[in-house]
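In: Okay, here's the prediction I keep looking at, along with the sequence it came from:
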Amino acid sequence: MTTEQVWKALAQIPDPEIPVVNVVEMGIVRGVEIEGNKATITMTPTFSGCPALHLIREQLERTARALGFDSVEVRTVLSPPWSTDWITPEAKERLRRYGIAPPKPSSAQDFLIELEPAPTPCPRCGSLNTSVKNTFGPTLCKAIYVCNNCQEPFEGFKTV
């Protein structure tokens, strides 16, 4: 079993909260090491208090064991903290098509200089005429917006 094969298998695990993307392209899986019949998987949750953390760990371990590894270790690493910059461009596009505005690059956010943040585009019609309705969305990593053009509410990924 090669490292590449393990990565491909882990990429089949959907994100528990956003099933149109997987845990690899979300940047949650950070590393895979193989030593003999042992696989070590390193992961960083999107937030240290992520409610899906236990489920993701279980799925990573179950997937590696299904590949034939006798020993599987899933390590959680919190430093450096997960960043929305780790989400692949393909996953960001799938988020948009799913109706969730993808995050902006974290380098585009300068909280000391930026007096008014750039608008979040509507994932449905593309309009920049949007408003934040609630900075606390259904999960810690999202906020609730409304498009003032098409009148549709939508979730937007916070840039972390």
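Out: Looks like it arrived, so ask away.

In: C-alpha only now, for contacts and for neighbours.
Out: OK.

In: residue furthest from the geometric center of this structure?
Out: Most distant from the centre of the chain: Gly36, at 30.3 Å, with distances by CA atoms, centre = their mean.

In: contacting residues for the residue nearest the centre of the chain?
Out: By CA atoms, centre = their mean, the chain has its centre lying nearest to Met26, at 3.5 Å. Contacts for Met26 (CA atoms under 8 Å, 6 or more residues apart in numbering) come out as 15, 84, 86-88, 91.

In: Report the separation between it and Asn37.
Out: 27 Å (CA to CA, to the nearest Å).

In: out of the contacts of Met26, who's nearest Ile56?
Out: Asp15 (7.8 Å; CA to CA).

In: Would you enumerate the residues in contact with that closest one?
Out: Counted by CA under 8 Å, 6+ apart, Asp15 has contacts 21-23, 26, 56.

In: so which of those is the most crowded?
Out: Met26 (26 neighbours; other CA atoms under 10 Å).

In: Looking at the protein, which helix is longest?
Out: Taking DSSP state H as the criterion, the chain has its longest helix at helix 53-66.

In: Quick one: distance of whichever helix or strand comes after it to the chain centre.
Out: The element immediately downstream of helix 53-66 (helix or strand, assigned by DSSP states H and E) is strand 71-76. Here the centre of strand 71-76 is set off from its chain's centre by 20 Å, with CA atoms, centre = their mean, to the nearest Å.

In: A further structure is provided below for comparison with the first:
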Amino acid sequence: MDTIKAIYASLEKVMDPEIPVLNVLEMGMITDVQQDEKGIHIKMIPTFSACPAISVIRQSISDTVSKDLHLPVEVSVDAAIQWNSNRLTETAKEKLRGFGIAAPPVHHGEIEADMLLHVTCPHCGSDNTFMRSPFGATLCRAMHFCRQCGMMFEQFKPLT
């Protein structure tokens, strides 16, 4: 297996600390992977610019890849690219639903109110839901309630 493939295989083990069923690749957080004579260089982007987990994720990437490949690893935040919710893979969206979080819809650069107000319940699949609060456990999530099954759930907000 070549080194780049091995790096990506290692990155599959690095889970998001706030949504531990998703890895950084499924989240679309990795923007570049390089190797040279000095070691491995990985660029990442946080899902939210004020994300408190940035340093934890950077350290986890560095520790995991370094341990797996026995090479020095440098992880930097890629300032040239801004994360948006369209970067989530389809696998990530399925895992979110299985974790009880509604996945964000695909957008085309504009977030419309319907994307936040009309959300399908990840527990029962009903569209009979309403937003309880635009703020959830983190800034990138909103709280919803399902009238069908009576469950509260979070929606990962669509972000541009």
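Out: It's in. Since the structure is predicted, the reported quantities are computational estimates derived from the model, not experimental observations.

In: quick one: the strands in the second structure?
Out: 30-36, 39-44, 73-77, 101-102, 129-133, 141-146, 152-156 (DSSP state E).

In: Could you say which of the ones you listed is packed most deeply?
Out: strand 101-102 (a mean of 26; mean count of other CA atoms under 10 Å).

In: Which stretch of the first structure is that strand matched to in the alignment?
Out: Aligning strand 101-102 of the second structure against the first structure (TM-score structural alignment) gives residues 100-101.

In: Tell me the gap between the matching stretch and the middle of its chain.
Out: 12 Å.

In: thinking Val33 of the second structure is in contact with Met44, fair?
Out: No. With contacts counted by CA atoms under 8 Å, Val33 of the second structure stays clear of Met44, the gap being 9.1 Å.

In: hmm, back to that, which of the strands of the second structure sits closest to His108 of the second structure?
Out: Across the strands of the second structure, closest to His108 of the second structure is strand 152-156 (CA to CA), at 16.6 Å.

In: Give the other helices and strands that the closest one contacts.
Out: On a contact count with 3 or more CA pairs under 8 Å, 6 or more residues apart in numbering; DSSP states H and E, strand 152-156 of the second structure meets strand 101-102, strand 141-146.

In: To Met131 of the second structure, which of those strands lies closest?
Out: strand 141-146 (4.2 Å).

In: mean shift of the closest one relative to the first structure?
Out: Superposing on the first structure and averaging over aligned pairs (mean CA distance after the TM-score superposition for the first structure), strand 141-146 of the second structure comes out at 0.3 Å.

In: what angle do that strand and strand 152-156 make?
Out: Between strand 141-146 of the second structure and strand 152-156, the angle comes out at 140 degrees (axes from the mean of the first three to the mean of the last three CA atoms, to 10 degrees).

In: Return the list of helices and strands in contact with strand 141-146 of the second structure.
Out: Packed next to strand 141-146 of the second structure, using 3+ CA pairs under 8 Å, 6+ apart, are strand 129-133, strand 152-156.

In: Can you convert those strands into TSV and add a column each for distance to Ser10 of the second structure?
Out: Shown next, in TSV, are those (distance: least, CA to CA, whole Å):
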stretch	distance to Ser10 of the second structure
strand 129-133	37
strand 152-156	26
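
In: Show me the two of the contacts of Asp15 of the first structure that sit farthest apart.
Out: It's Val21 and Ile56 that sit farthest apart of the contacts of Asp15 of the first structure, by CA to CA, at 13.2 Å.

In: neighbours of the residue lying closest to Arg97 of the second structure once chain neighbours are set aside, just the number please.
Out: Computed as CA to CA, 6 or more residues apart in numbering, the closest residue to Arg97 of the second structure that is not its neighbour in sequence is Pro122, at 4.9 Å. Residues contacting Pro122 of the second structure under the criterion other CA under 10 Å number 23.
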